[in-house]
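Asks: Sequence first, then the predicted structure:
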Amino acid sequence: MSNEVRLVRLFVSSVANGIQDDTPNEVGGNATSPFYLMIEAAAGTTAGNNKVGYTLVIRACSTSGTNTTFAPVVRHEQAGDPNSHWNLTTPGVSNGYVKSSVLTVDAASFEPDGLYEFVGMLRLGDNTASWVRSNEFLII
């Protein structure tokens, strides 16, 4: 994995940096906004040290036929760049990099009573790509 950069996991939560939540806009029985999408990625030592560039694309889709107006998010970033939330896997040791970041999501971009998921794609300059789907979630 020394040259590899890949998307590892996406999941939604009702709180920033929280745990996976299948009803992220419901807190204490009440609908709230916003909710949060956690983004996790990994990069090899060589890719992180060389700040390999990539494009991250996040889209939302309905799995139940409802509609979403969530606008795709496109970010042009570099692996290993602390400004893009990359850190060494083990501080002080050159053994790879991990990314953990949070995207704030407006619940109003999703029709109530619908099931949705996010799809993320990370594409490198040589057109290799990795992709993941988030947990399926219900908007209250």
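Replies: Thanks, I have it.
Asks: C-alpha only now, for contacts and for neighbours.
Replies: Noted.
Asks: Against Ala71, how distant is the residue nearest the centre of the chain?
Replies: Centrality entry for the chain: nearest residue to the mean C-alpha point is Ile39, 2.7 Å, by C-alpha atoms, centre = their mean. Between Ile39 and Ala71 the distance, using C-alpha to C-alpha, to the nearest Å, works out to 17 Å.
Asks: Name the residues that touch the lengthiest strand in the chain?
Replies: Identified as the longest strand of the chain according to DSSP state E is strand 93-105. Residues outside strand 93-105 that contact it (C-alpha atoms under 8 Å, 6 or more residues apart in numbering): 2, 16-17, 33-46, 48, 79-80, 84-90.
Asks: what do you get if the cut-off is 7 Å, keeping everything else the same?
Replies: For strand 93-105, the surrounding residues in contact (C-alpha atoms under 7 Å, 6 or more residues apart in numbering) are 16-17, 34-45, 48, 80, 85-89.
Asks: Tell me where this protein has helices.
Replies: For the chain, the helices defined by DSSP state H occupy 45-49.
Asks: tell me the contacts of the nearest residue to Leu138 once chain neighbours are set aside?
Replies: Spatial nearest neighbour of Leu138, excluding adjacent residues (C-alpha to C-alpha, 6 or more residues apart in numbering): Leu115 at 4.6 Å. For Leu115, the set of contacting residues under the criterion of C-alpha under 7 Å, 6+ apart consists of Ser62, Thr63, Ser64, Glu136, Phe137, Leu138, Ile139.
Asks: Presented hereafter is structure B, for comparison with structure A:
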Amino acid sequence: MQTNDIQLSRVFTTKASGGTQDNTPTELGGNRQPEFYLTIVAESGDNLGDLGAAYTLYVRAASTSGGATGFARMTQNETVTSGLYDWKDLGANNGYAKISHIRVNSADFPAGDSYEFVATLVTKSGIVSKAVSNEFVSF
């Protein structure tokens, strides 16, 4: 990672009870669960973190099978600041890292269709980073 760069590394869904990628996050033991997590992993170069660089994170969802979703696009204005917005200084000028877990309402994803999330990070200086989640099925 270059000192003046920032990027989304990974976006994936998990069950609310677990932390690993899951392609059926709305189901557990054959039962529909009320919520699941969208995990967002990002990294920033040391200089942007030291300066507390501002960015906007956009998150949207879409059906990959032609269905509809009730998930409203999220917009979060944040800064790369250790201790805020889940950012952590990695020390020794190794940059910053972020792992965030966003609670998602399962009811926003009707059963029987497949979906994915798209996260886009945009800085005021024009850096853009996009990551697409795993495709998942709602039960």
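Replies: Cool, got the structure. This one's a predicted model, so the numbers in the text were calculated from it and none came from an experiment.
Asks: Reformat the contacts of Leu115 of structure 1 as a markdown table; add neighbour count and distance to Ser109 of structure 1.
Replies: A markdown table is the format used below for the contacts of Leu115 of structure 1 (neighbours: other C-alpha atoms under 10 Å; distance: C-alpha to C-alpha, whole Å):
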| residue | neighbour count | distance to Ser109 of structure 1 |
| --- | --- | --- |
| Ser62 | 18 | 11 |
| Thr63 | 14 | 15 |
| Ser64 | 11 | 15 |
| Glu136 | 17 | 16 |
| Phe137 | 22 | 14 |
| Leu138 | 22 | 13 |
| Ile139 | 20 | 10 |
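Asks: Quick check: strands, which of these are part of them?
Replies: Among the contacts of Leu115 of structure 1, the subset assigned to strands under DSSP E consists of Ser62, Phe137, Leu138, Ile139.
Asks: Which residue is the nearest non-sequential neighbour of Ser63 of structure 2?
Replies: If the residues on either side of it in the chain are set aside, Ser63 of structure 2 comes closest to Tyr115, at 4.2 Å by C-alpha to C-alpha, 6+ apart.
Asks: buried ones in stretch 21-29 of structure 2?
Replies: Across stretch 21-29 of structure 2, burial judged by 16 or more other C-alpha atoms under 10 Å covers Gln21, Asp22, Asn23, Thr24, Pro25, Thr26, Glu27.
Asks: er, stretch 38-51 of structure 2 actually
Replies: Buried residues in stretch 38-51 of structure 2, counted by 16+ other C-alpha under 10 Å: 38-50.
Asks: which ones are touching the one in structure 2 that sits across from Phe137 of structure 1 in the alignment?
Replies: Taking TM-score structural alignment, Phe137 of structure 1 has Phe136 as its aligned residue in structure 2. Residues touching Phe136 of structure 2, when contacts are defined by C-alpha under 7 Å, 6+ apart, comprise Asn23, Thr24, Ser114, Tyr115, Glu116.
Asks: out of those, who's nearest Gly126 of structure 2?
Replies: Distances from Gly126 of structure 2 to these, taken as C-alpha to C-alpha, are shortest for Glu116 (25.3 Å).
Asks: so how many other residues sit close to that closest one?
Replies: Applying the criterion other C-alpha atoms under 10 Å, we find 19 residues in the vicinity of Glu116 of structure 2.
Asks: Right, I'll call it a day here.
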